[in-house]
Every structure is written in structure tokens, then in C-alpha cells.
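Q: Below are the sequence and a predicted model for it; my questions follow.
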Amino acid sequence: MTDGGALPDPWPAPRVHDPVDVTVSLPGSKSLANRALVLAAVSDGPSVVRRALRSRDTLLMAAALGSLGSDVDTADADWPVTPGAFDRDADIDCGLAGTVMRFVPPVAGLSTGAVAFDGDPHMRQRPIGEVLTALSALGVRVDDDGRGALPFTVRGTGSVPGGTVTIDASASSQFVSALLLAGARFEQGVDVRHDGKPVPSLPHIEMTVAVLRERGVDVDDSEPNRWTVAPGPVKAVDVTIEPDLSNAAPFLALAAVSGGRVTVRDWPASTTQPGDELRSILSLMGCTVETVTGGPDAGLRVTGPERLQGVDLDLHDVGELTPAVAALCALAEGPSHLRGIAHIRGHETDRITALATELSALGAGVVEHPDGLSITPAPLHGGVFHTYADHRMAHAGVIIGAGVDGVLVEDVATTSKTFPDFAGFWSSLV
């Protein structure tokens, strides 16, 4: 897939020589959009997902739900969704979308057809076994080869008994969200209990709970490591998708790298998105962070410092921000330590090893730990920054390229996963 047309590969990352002063509007949140699409497909009537992100991940989700029997109209900016009978065999392409691979199988359990799942080669390495084991325990037949990975087939009977299930969600919060999103449609609902190391990215589970409650679903999350969804209807609700705050990371980082100013429009006053944590992270690195109210540039404004400071951060709950933060740490003037992120080894790629490899190749002093990275800044030089088919790695590459001459980002088109024409948009700013 290309990003805004044919691009050279590796792609010369634009170098910024002067402080920038730009205002940007970002596409909608992938995490919110795909949750909204799943709930719309299992709701009690038609609804509209407004300002839906049009990206590979969301289009794969729309196609998956359409294959099951729902009608998802992606022709315009607002996507009408009409639930349908899940009464057919289907082949689901997960691509590189973890939300499709994990959120759709519980919905497929409600089908009367055989629903086969597969995806890109990289996707076959990402964990899904806990979800499949949980579905089997809840009364869904799953055929796989025992690896707990793609490919596999869900053979539904039109209903799911549901009930109580214990899983280890320490590899991904999506394991919990997947079961909660479809749980109201199970005959007994679902009672999900986590047993294992702390669940990463808890804000994403809080996001799932919030969107369920918006649709009238009874969710009890009062007990740590336990989430109960009562059986009942999912109310059809029209929603407007917030900007993707994790996608804001490279743009706000541009202010930090250049010592300039970047404003992201429409930053929500209150949100469950993990990307909201960028406000405090960038403040700790020496940036000035302020909210702009009123006028066409209302949003979040970040102004970069004269010298970027190193940080010691536990990113356990916001692991998806690690690549962008690590890139900034490599450009800072002091050492940094990023901890609590062992789970990002199971993301689109092993992001800890990938970051250590690529930042070291450009001259940074990086020590890889089981659950994080220690980064000692050193003079960086140009070279090829490999992305491993991972959009967040591409973000890290362009951030380094903004501060270092001669950085070439391999497969920058992988950013189309959550931001169509990212490369063209980035070049227009830099």
C-alpha cells in the first residue's frame, strides 16, 4: 500500500532547520473508531460513526463487519452502520490491525457461519491465544493449530452462552476489550477476570468501558482486574470520533525538536485516549504545553525548549507512545530511561528491540532491557531507519529525521495504517 501515491523507498525524511509554527488538524482516533464500528454492528438499530478515520485499519474493520452481515457505508466522512443478520460464512482480512484480529472473533461467535481469520505475515506473530481460549470457555468453537495465532476459524451457532472467564491479559489490554465489546450480546453476558502481571494500557480498557456505557450497556469495573458486562441490548448511538491523540505524537514532537510551536486543533478537554499523556511527557522534557480556547486554532499548543531534557518514565499504560518518546530521548541532552513496556514486544513488531537496533545504528547509545530502554544521547548521523511494517516506528524515524541530516525512512507508507498520506502531510509542514 502506498501513502499518497508512489513514494521513494527508503524515503528521505525532511530536515527542519528553523523553529516551526504550524497548526494541524488530525484524523479521527483509530481506537475509538473501531470500537464504535463494532458496537454499531451489534446494536439494536442503525447509527452513524461521524468523522470516522479513513485508514487501512478502519477500512479493514468495516470490511470485516460487512463480511459478517452488517452494512457499513464508508463512501463519505460519516459512516452509517446498519446491523444485519450474522448468517454467512466469511473470510476476514486482519491486515496488520490488532483491533480486527482481536475484536471481531467474539462478534463472529454470534454468527451461524464459519468465519476464517488471517492477515499480513507480520500479523501471524502477534498474540491472540488468550482471546481464542476465552471464547472456547464461553461456548464458542474455534479451530486453530494450537499456536494461539493467525490463521484460525470461528464456527458460530448464532449465540454465545457467555459467563465467567479468567485470562492473562498482561500481553495486551485488547484481550479484555475484545470480550467486553461483544459481551452484552452473550446470553449470560461476560465476567472477565485477569490473572497475571499488570494489564498494560489500562486507558484503552477504560475507553472500552466508557463507549459501552454510552450505549446503555451495564458494565461493572469496580473490582480491580475484573470487568462484568450484563446481557442486554446495545443502544444505537450516533457518535463523533475525537482526533487521534497518539497520532499527534510526531507533530508535537516537531515542536520539541525544532524549538518551535505546534498546535493540534480540537484536543478534547476530557478523554480516555492514552495519547493525552503527551501533555505531561512533553512538559517533563522541557516543553511548554498550553490549552488554546476560542477561535480557529482552539486546541493544544506545544512550544519546544532551547534544550530538550531526558526523562525517566514508566510508560506501561501508554506503551504506544514509546517510539515517538524514544526518538525524542535520542535527541535530548541528557540520558533517559523508559520502563514498564515489555508488552510492546508483541505489538506490530518487537518495538523495544526495533528501537534499540535503529537508534543505535544512527549513533545513539541504547541499552535494551527486558521491559524498556536506556538511551544516552550521542551525536547522531544519517542512515536508513527501518520500520518493520510498523507505523509507530515510522513516526520515530521521521522525528529523528527532523533533527538529523540524511535520515532515510524505510517503508514510510506503513503510516497509512492510521494516517493516510502521512508522508505528504508531514512534508508540507517541514
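A: Nice, thanks for sending it over.

Q: from here on, contacts and neighbour counts on C-alpha atoms
A: Will do.

Q: Quick check: W11 touching G406?
A: No. With contact defined as Cα atoms under 8 Å, W11 does not reach G406; the gap is 10.2 Å.

Q: For stretch 362-370, buried residues please.
A: Going by neighbour count (16 or more other Cα atoms under 10 Å), the buried part of stretch 362-370 is 362-366, 368-369.

Q: so of these, which ones are in strands?
A: 365-366, 368-369 (DSSP state E).

Q: Please convert the residues you listed to CSV, extending it with distance to P274.
A: Shown next, in CSV, are these (distance: Cα to Cα, whole Å):
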residue, distance to P274
G365, 28
V366, 25
E368, 24
H369, 23
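
Q: Just the closest of those to V318, please.
A: H369 (17.7 Å; Cα to Cα).

Q: end-to-end on stretch 362-380?
A: 6 Å (Cα to Cα, to the nearest Å).

Q: where's that stretch relative to the chain centroid, distance-wise?
A: Centroid separation for stretch 362-380 versus its chain: 24 Å, with Cα atoms, centre = their mean, to the nearest Å.

Q: Okay, now stretch 68-79: how far is its last residue from its first?
A: 17 Å.

Q: in it, what's buried?
A: Going by 16+ other Cα under 10 Å, stretch 68-79 has these buried residues: 68-74, 78-79.

Q: rewinding a little: nearest to R351 among the ones in strands among the buried residues of stretch 362-370?
A: E368 (10.7 Å).

Q: Contacts only, for that closest one.
A: 352-353, 356, 374 (Cα atoms under 8 Å, 6 or more residues apart in numbering).

Q: go on, G156?
A: Contacts of G156 (Cα under 8 Å, 6+ apart): 108-115, 140-141.

Q: Now neighbour count too, for those residues, in TSV please.
A: Converted to TSV, these look like this (neighbours: other Cα atoms under 10 Å):
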residue	neighbour count
A108	30
G109	29
L110	25
S111	25
T112	19
G113	19
A114	22
V115	24
V140	25
R141	19
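
Q: Can you name the residues in contact with stretch 30-40?
A: 46-49, 52-53, 57-58, 61-62, 65, 81-83, 99, 103-104, 181-182, 207-208, 211-212, 234, 236-237, 239, 241-242, 244, 418.

Q: where exactly do the helices run in the stretch 151-300 of the chain?
A: Ranges of helices within the stretch 151-300 of the chain are 174-183, 202-214, 249-258, 278-284, based on DSSP state H, counting those that start in this stretch.

Q: now for the shortest one, which elements pack on it?
A: For helix 278-284, the elements it packs on are strand 288-292, judged by 3 or more Cα pairs under 8 Å, 6 or more residues apart in numbering; DSSP states H and E.

Q: take a look at this one as well, against the first:
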Amino acid sequence: MPTIEILRSPLKLHGKVGVPGSKSITNRALLVAALATGKSSLSGVLVSDDTRYMVKALTELGVCIRFSSDTCIDIEGTGTLKQPCDSLYLGNAGTAIRFLTAACALVKGTVVLNGDEHMQKRPIHPLIDALNAAGIHATVPSSGCPPCQVHGQGSILGGTISVSGNLSSQFLSSLMLVAPLAKQSTTIKLAEDTIGALGYIEITRSVMNAFGAHVYQDDEKRFHIANTGYNTCDFKVEPDASAATYFWAAETLTGGMIDLGYSPSDFSQPDVAAHTLMQSFPSLPSCIDGAQLQDAIPTLAVLAAFGYSKVRFTGIANLRVKECDRIAAVHKGLNCIKPGLATIEGDDLIVIGDPELPTQARPCTIDTMSDHRIAMSFALAGLKCRGIKILDPKCVDKTFPNYWSELSKLGVSFSYA
């Protein structure tokens, strides 16, 4: 498998880079625009593996989609979806397969949704259970992971639906996104008292509202969605906050100045909270609750390794069922750089900061486990420590295809092998 090694990095990184559009917002907006009746235009969209899978699947479901430029898409929706000729392949795009599993209830006929070997290890059974309880026949293997089979009736009833959000907030979002097309108003109840990653539920609500849906709550556990359908919309996708965290961390780690073209106040996504935490580096908080900024945890953990003290990351159990077990991947990577740099207690990750790390790190190859966030976060360690190689560097194509070229704009040089 190929590797990339950071050969040289300026002492302080200065320059201007570009971050792509938000994956989370792009895939939500693609589906909602597809379910509206008429033409919608999306601008600033992310073009990456995850969004390409969503576009391809929606096209196979009968939606007319056309790129008017590199980051602008015109979508002609009909308010419904057609049965595809074959199964839908979604790679390892979690948002795509989870959102489309509920949406395929609108198809009249059976739809099979599947992904790669990594996707086939990512649980989706809470969503399948919720769909069956709502009268939508859907199945998964005994593993509780894809492939999924949805036997659509061409419509969904609505009413009251209960779903567990313990493993992922995307199960709730999936049901919310299709609820405006139900035959009656829908109330979605959380099976738990709270849910992690509430910020992503707000992203779902915001996208839905932009296309004319009405979502409201009377308490933290109940989401009421009127059966309004969706209106067409010219919608702008904001830049990806998760992608921005790598450059905020690079700036913090090197004492440089990196211009993203946006300030943190321009982001509504939950990972923007990482920017505030980084301002205390090298004395990061001793305990960081990662429940609401999960995609930023690998970035923060690598940054913490260069800090002055021990940092415990809590509320991150869901990281075990992302593209890989990110708790294990970060732990393994940090200890490859220097043994004893990180430990795990239950589902907590503890990073023992060492400001002398650049002089103590050993040459090593970081196993990314084909996870884009592991690759991009550990590249930060390579800015300070020589001899760090990143395995499978093209895995960043999942959400940030230009990541390595954007780093090179700052004067960072690489060797590919």
C-alpha cells in the first residue's frame, strides 16, 4: 500500500488554503433537493468520494442531477424515488447509506443498499428497527450491518416513530429527512434521554427548513415534522468545519498564520468548537468531552500529544463505529510515534502530552485503517516530527481530495512511496 512522508515543513506555517464544502451539509441537501418537486441549485458542494456515491445513488433512483460547475449542482426532483435497476453501492459513505435507507421506503419495490468491507462493519440496525416499527419492511444480516434491504411501498405513513440514537445521530436525521413526505405529520421519539452530536441534528433541521419543511420540538426527546413536502431552493453549502480543524491545528502547532478565507464564526457545524479548545494550547483542558465534536477528536488528540499535560477525551464511544475504530487507531498511531504517548480506559482516550516530542519521536508508519480523518490528523504530527509516514494517503479522497496539495501551498513537501 502506498505511503506519504512529510519531508520538510516550515517552522511556522503561513499562507492561504481552501477547505471544501461540508460533507454533512452536502449529502443532506442532495437528498432533500432530490425529494423536492422541481429544480433546485446547490452551490459550494463538496465533491469527494462520499458525495459522489450519494449523487450516483440518487441518479439510479431516478433523480436528474447535473453539475453546472465544479461545485454547483442542479437537481430536478419529482417528490418521489424510482426503483433502481440494481443494488445501490455506497462505498464507506455513512451519511449516504443511512439517509438513503429511510428514503428508499418511498420507492415502490425492493431496494438493496450495500457498501465496501468497512461499511459492512458499521452498525445500522437501530434505523432498520425503527423503520420496521413504523411499518416499513427492512432487513439487515444478523451482524446488524449492511447490506440493507428495504421493501418500499411508494410512500410512508408517518405518525409516531421511535429510534435509538446511541450509536449515531444519523439514524434520527435519516427519519427526519423523509418525514415531510409522509401521509401524515410525524413525531420521532428518541429512545434515550439524550443523543450525542446534537449539532448534526441542527444541521439536518436547518437544511430541511431551507427547503420549506417545518420541524419543531416540545422537549429534547421529540421531533415533530409536518407533512409539507419540500420546496425547491437555491442552497449554498458552507465550508467543512471538520476539514478546517486540520489547518487550525497546524496553525496552532507551528505558531503560524493560515488564512482559510473564513473565520470560525462563519461555521454552524459542531466541530467549530475545536477552534476554541485549541486556543489554550499547549495547556489544553485536562478533560475534553468529545460528544458534540467527534470528527475533530483525532485532530485534537494529535495536538494534545505536543502539549504540556495529560488530556482525557470522554464521550467518544461512537468513534469505535466510524470508518474504523478511531479510538484504537489514534491510540495505535500515537504509540507508534512514541511508546506510552496514549492509553485507553474503557471508551476514554488519554493522551500524555510531551512538549519534547519532536526530539523523541521515532520514525514510523501510521496505519490509517483507510480512514481519512486518521490520515489527515496524523499528518499534523509530521509537521513537527521527522520520519512519519502515512499509509494509504488517498483515503483522504473520501472528504478532502485536495488535502495534500493544500498543505503543499504552505511550503510542506512530501515523498510518495
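A: Thanks, I have it. Small disclaimer: the values here were computed from a predicted structure and weren't measured.

Q: What would you report as the TM-score here?
A: Overlay of the two chains. TM-score (TM-score structural alignment, normalised by the length of the second structure): 0.92; 401 aligned residues with a Cα RMSD of 1.6 Å.

Q: V325 of the first structure versus the residue lying closest to P323 of the first structure once chain neighbours are set aside, what's the distance?
A: Spatial nearest neighbour of P323 of the first structure, chain neighbours left out: A396 (5.3 Å); criterion: Cα to Cα, 6 or more residues apart in numbering. According to Cα to Cα, A396 of the first structure and V325 of the first structure sit 8 Å apart.

Q: ok, so of the contacts of G156 of the first structure, who is nearest I92 of the first structure?
A: Using Cα to Cα, the contacts of G156 of the first structure come closest to I92 of the first structure at V115, 7.1 Å.

Q: so what's the equivalent of that closest one over in the second structure up against?
A: Matched by TM-score structural alignment, V115 of the first structure corresponds to V111 in the second structure. Neighbour list for V111 of the second structure: 83-84, 86-88, 104, 149-152 [criterion: Cα under 8 Å, 6+ apart].

Q: same deal with K398 of the second structure?
A: 48-50, 93, 372.

Q: between those residues, which is nearest P20 of the second structure?
A: S48 (9.2 Å).

Q: so is the counterpart of S283 of the second structure in the first structure in a helix, a strand, or just coil?
A: Using TM-score structural alignment as the criterion, the counterpart of S283 of the second structure in the first structure is Q309. Using DSSP: H, G, I helix; E, B strand; the rest coil, the structure places Q309 of the first structure in coil.

Q: which SSE is the residue nearest to the spatial centre of the first structure in?
A: Compute the mean C-alpha point of the first structure, and by Cα atoms, centre = their mean the closest residue is S31, 5.7 Å away. Per DSSP states H and E, S31 of the first structure falls inside helix 30-41.

Q: How far away from the center of its chain is that helix?
A: 13 Å.

Q: so that helix matches what in the second structure?
A: So helix 30-41 of the first structure sits over residues 23-34 in the second structure, by TM-score structural alignment.

Q: what residue of the second structure takes the place of Q188 of the first structure?
A: In the second structure, Q188 of the first structure lands on Q184 (TM-score structural alignment).

Q: What count of nearby residues applies to that match?
A: Residues contacting Q184 of the second structure under the criterion other Cα atoms under 10 Å number 17.

Q: I figured it hits V178, correct?
A: No. With contacts counted by Cα under 8 Å, Q184 of the second structure stays clear of V178, the gap being 11.9 Å.

Q: out of the contacts of E368 of the first structure, who has the most neighbours?
A: Most surrounded of the contacts of E368 of the first structure: other Cα under 10 Å gives I352, at 25 neighbours.

Q: wait, is it part of a helix?
A: Yes. Judged by three-state DSSP, I352 of the first structure forms part of a helix.

Q: That one matches what in the second structure?
A: That one, I352 of the first structure, aligns with I327 by TM-score structural alignment.

Q: swap in L300 of the first structure?
A: By TM-score structural alignment, L300 of the first structure lines up with nothing at all.

Q: repeat for S170 of the first structure
A: Under TM-score structural alignment, S170 of the first structure pairs with N166 in the second structure.

Q: Might you report the residue contacts of the closest residue to that match other than its chain neighbours?
A: The shortest distance from N166 of the second structure to any non-neighbouring residue, by Cα to Cα, 6+ apart, is to I195 (6.4 Å). Neighbouring residues of I195 of the second structure by Cα under 8 Å, 6+ apart: 165-166, 169.

Q: any idea which helix or strand carries the residue of the second structure positioned farthest from its centre?
A: Relative to the C-alpha centroid of the second structure, counting by Cα atoms, centre = their mean, T359 is the outermost residue, at 33.9 Å. Using DSSP H and E, T359 of the second structure falls within helix 357-360.

Q: what span of the first structure lines up against the next helix or strand after that helix?
A: Counting by DSSP H and E, the next helix or strand C-terminal to helix 357-360 of the second structure is strand 364-366. Using TM-score structural alignment, the residues of the first structure aligned to strand 364-366 of the second structure are 383-385.

Q: cool, stretch 134-147 of the second structure as well?
A: With TM-score structural alignment as the criterion, stretch 134-147 of the second structure aligns to 138-151.

Q: if we can go back for a sec, name the member of the contacts of I195 of the second structure with the most neighbours.
A: Result: G165 is most packed of these (other Cα under 10 Å), 22 neighbours.

Q: Tell me how far the residue nearest to that residue when sequence neighbours are not counted lies from K189 of the second structure.
A: The shortest distance from G165 of the second structure to any non-neighbouring residue, by Cα to Cα, 6+ apart, is to I195 (5.7 Å). As for I195 of the second structure, its distance to K189 of the second structure is 11 Å (criterion: Cα to Cα).

Q: for A375 of the second structure, same thing?
A: 37 Å.

Q: Between these two, which is the more surrounded one?
A: Neighbour count, other Cα under 10 Å: between A375 of the second structure and K189, A375 has more, with 24 against 20.

Q: for that one, what are its contacts?
A: Contacts of A375 of the second structure by Cα under 8 Å, 6+ apart are 366, 368, 390-393, 395-396.

Q: In the first structure, point me to whatever sits opposite it in the alignment.
A: A375 of the second structure maps onto A394 in the first structure, by TM-score structural alignment.

Q: so where does its match fall, helix or strand?
A: Applying DSSP H and E, one finds A394 of the first structure within helix 391-403.

Q: what's the mean distance for that helix versus the second structure?
A: Compared with the second structure after fitting, helix 391-403 of the first structure has a mean deviation of 0.9 Å; criterion: mean Cα distance after the TM-score superposition for the first structure.

Q: and after that helix, which helix or strand comes next?
A: Next along from helix 391-403 of the first structure, by DSSP H and E: strand 407-409.
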